[in-house]
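Peer 1: Okay, here's the prediction I keep looking at, along with the sequence it came from:
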Amino acid sequence: MTIIRISSNQSRTIQTKLVLPPDTNHMGTIFGGVILSYIDEIAAISAMKHSRNVVVTASIDQVTFLSSAEVGDILTLEAVVTSTGRTSMEVFVKVESENLETSEKTTTTTSFLTMVAKNREGIPTPVPGVIPETDVEKELFRNAEERKKKRLGKR
């Protein structure tokens, strides 16, 4: 059996969103649930690009809200597949906000999700391995097994 591995660059996905009033709470900051929705969407896209299959979210393993974003801020979401199992992919997502008036950029949220590739019949299907490229991706790849053990230990 040949093991296929592909560059993490193939899965890298970047989206930009504008924080609008309907996305915010009474304090003018974005709802956490809106951010979670954005994170789930971009993680799925990243995993689909990597596996070339449809995917489902198996778990949102960790979400860390570091700061908030306000009405008028620009959000940049970046996702990349950091490691793979037989049919699953761990996806790292980083959300950054940018204040248009000051140009200040702040990391607002980081998250790890597990996505599972499925074939046309809805059966989990094998995915290629990943070759990390950047220093951050290499570090995430090195620590992936530890995160997987923690994730499986919670079940």
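Peer 2: Nice, thanks for sending it over. Since the model is a prediction, treat every value here as computed from it, not as a measurement.
Peer 1: From now on I want contacts and neighbour counts done on CA atoms only, so please keep to that.
Peer 2: Noted.
Peer 1: Okay, and the most centrally placed residue in the chain sits in which element?
Peer 2: The residue lying closest to the centre of the chain (CA atoms, centre = their mean) is V93, at 3.1 Å. Per DSSP states H and E, V93 falls inside strand 88-98.
Peer 1: sorry, back to before: what's the local residue count around the closest residue to the residue nearest to the centre of the chain other than its chain neighbours?
Peer 2: Nearest residue to V93, sequence neighbours excluded (CA to CA, 6 or more residues apart in numbering): A79, at 4.3 Å. Using other CA atoms under 10 Å, A79 has 27 neighbouring residues.
Peer 1: so who does the residue lying closest to G129 once chain neighbours are set aside touch?
Peer 2: For G129, ignoring the flanking residues on the chain, the nearest one in space by CA to CA, 6+ apart is R5 at 4.1 Å. Counting by CA atoms under 8 Å, 6 or more residues apart in numbering, R5 makes contact with P128, G129, V130, I131.
Peer 1: Repeat the analysis, applying 10 Å as the threshold.
Peer 2: For R5, the contacting residues are H50, T84, V127, P128, G129, V130, I131, P132, by CA atoms under 10 Å, 6 or more residues apart in numbering.
Peer 1: can you tell me which of these are in strands?
Peer 2: T84, G129, V130, I131 (DSSP state E).
Peer 1: Can you list the residue ranges for strands in this protein?
Peer 2: 5-7, 13-18, 54-65, 74-84, 88-98, 105-118, 129-131.
Peer 1: how big is the angle separating the fourth one from strand 88-98?
Peer 2: If I follow you right, that is strand 74-84. Relative orientation of strand 74-84 and strand 88-98, computed by axes from the mean of the first three to the mean of the last three CA atoms, to 10 degrees: 160 degrees.
Peer 1: before we go on, here's another structure to hold up against the first:
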Amino acid sequence: MYKHSTESQVSITQLMLPAHSNFSGKIHGGHILNLMDQIAFACASKHSNHYCVTASVNRVDFLNPIEVGELVTLKASVNYTGRTSMVIGLRVESENIQTGIVKHCNSSYFTMVAKTDDGKKNATVPGLILDSEQSVRRFARSIARQEQAKKRSTKFKASEFKIEEHIEFIKTQNAKIDLSISK
């Protein structure tokens, strides 16, 4: 079975209240992450017709602050489907109600896994129908991100790590290497 990404796209808009703000008066990043996780869950569950759990989050960069009183819109779409997992692309925008100015606040990719009804096993998910150049690009980009993640995790695995490959670069950073104290 295959589905178009449009069948499971989800969008929510919420007014940002003072209760959502941090000590500097901006909307707390944790509140936005919570909303992102909720919409990723909704999108993945809608696509798979199963309860889904968050397996990983690929990079969240907060590009612009969100102010109290702004409307925040989160958009989610399935970018990639594996056998039991999906990569959900998310975009967060804020809108100043008085000026109408819209800011891109962040984008991220949540890997969600579908679960069987008892929650004990992973469930098979429908594949994705790629019907545009953009959908093919997003699917291919998700595969590339997965490959990069595998390389990162292998390269820095304790049993595979080669200190000599990194020591000179680390010396140029804001760190002091003193290996005599670690033994």
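Peer 2: On my side now, so go ahead. This structure is a prediction, so every number in the text was calculated from the model and none was measured.
Peer 1: quick one: TM-score?
Peer 2: Superposed pair, TM-score by TM-score structural alignment, normalised by the length of structure 1: 0.92. Supporting alignment: 152 aligned residues with a CA RMSD of 1.4 Å.
Peer 1: sorry, back to before: which residue of structure 2 is paired with the residue nearest to the centre of structure 1 in the alignment?
Peer 2: Under the alignment by TM-score structural alignment, V93 of structure 1 pairs with L90 in structure 2.
Peer 1: And for K148 of structure 1?
Peer 2: Checking with TM-score structural alignment, K148 of structure 1 has Q146 as its match.
Peer 1: in the top helix by length along structure 2, what counts as buried?
Peer 2: What stands out as the longest helix in structure 2, according to DSSP state H, is helix 133-155. Using 16 or more other CA atoms under 10 Å as the test for burial, helix 133-155 of structure 2 gives S135, R138, F139, S142, I143.
Peer 1: cool, stretch 116-131 of structure 2 as well?
Peer 2: Buried-residue list, stretch 116-131 of structure 2, by 16+ other CA under 10 Å: N122, A123, T124, V125, P126, G127, L128, I129, L130.
Peer 1: In structure 2, which residue range corresponds to the longest helix anywhere in structure 1?
Peer 2: Secondary structure of structure 1 per DSSP H: the longest helix is helix 32-51. On structure 2, the counterpart of helix 32-51 of structure 1 by TM-score structural alignment is residues 29-48.
Peer 1: centre of the chain versus that stretch, how much separation?
Peer 2: 9 Å (CA atoms, centre = their mean, to the nearest Å).
Peer 1: now stretch 7-18 of structure 2
Peer 2: Using CA atoms, centre = their mean, the offset of stretch 7-18 of structure 2 from its chain centre is 16 Å.
Peer 1: repeat for stretch 126-133 of structure 1
Peer 2: 15 Å.
Peer 1: Run through who's touching it.
Peer 2: 3-11, 47, 50-53, 80-89, 116-119, 137-142.
Peer 1: Straight-line length of it, end to end?
Peer 2: Distance across stretch 126-133 of structure 1, first residue to last, is 22 Å (CA to CA, to the nearest Å).
Peer 1: just stretch 138-152 of structure 1 next, same as before
Peer 2: 22 Å.
Peer 1: what does it contact?
Peer 2: By CA under 10 Å, 6+ apart, stretch 138-152 of structure 1 touches 8, 59-62, 81-85, 90-92, 112, 114, 130-137, 153.
Peer 1: The residue nearest to V93 of structure 1: what's it in contact with?
Peer 2: Contacts of A79 of structure 1 by CA under 10 Å, 6+ apart are 11-15, 39-47, 91-95, 110-112.
Peer 1: how much space between the counterpart of T109 of structure 1 in structure 2 and L128 of structure 2?
Peer 2: When structure 2 is aligned by TM-score structural alignment, T109 of structure 1 is paired with N106. Distance, N106 of structure 2 to L128 of structure 2, by CA to CA: 24 Å.
Peer 1: Looking at the alignment, what corresponds to K3 of structure 2 in structure 1?
Peer 2: So, by TM-score structural alignment, K3 of structure 2 is matched to I6.
Peer 1: Grab the nearest non-local neighbour of that match.
Peer 2: V130 (5.1 Å).
Peer 1: Then N25 of structure 1?
Peer 2: F31 (6.0 Å).
Peer 1: which residues touch the one you found?
Peer 2: Contacts of F31 of structure 1 by CA under 10 Å, 6+ apart are V19, P22, D23, T24, N25, S68, A69, E70.
Peer 1: Can you tell me the residue that sits opposite the first one in structure 2?
Peer 2: Taking TM-score structural alignment as the alignment basis, one finds that V19 of structure 1 is matched in structure 2 by M16.
Peer 1: wait, isn't S8 of structure 1 in contact with M89?
Peer 2: No - applying CA atoms under 10 Å, one finds S8 of structure 1 not in contact with M89, separated by 11.5 Å.
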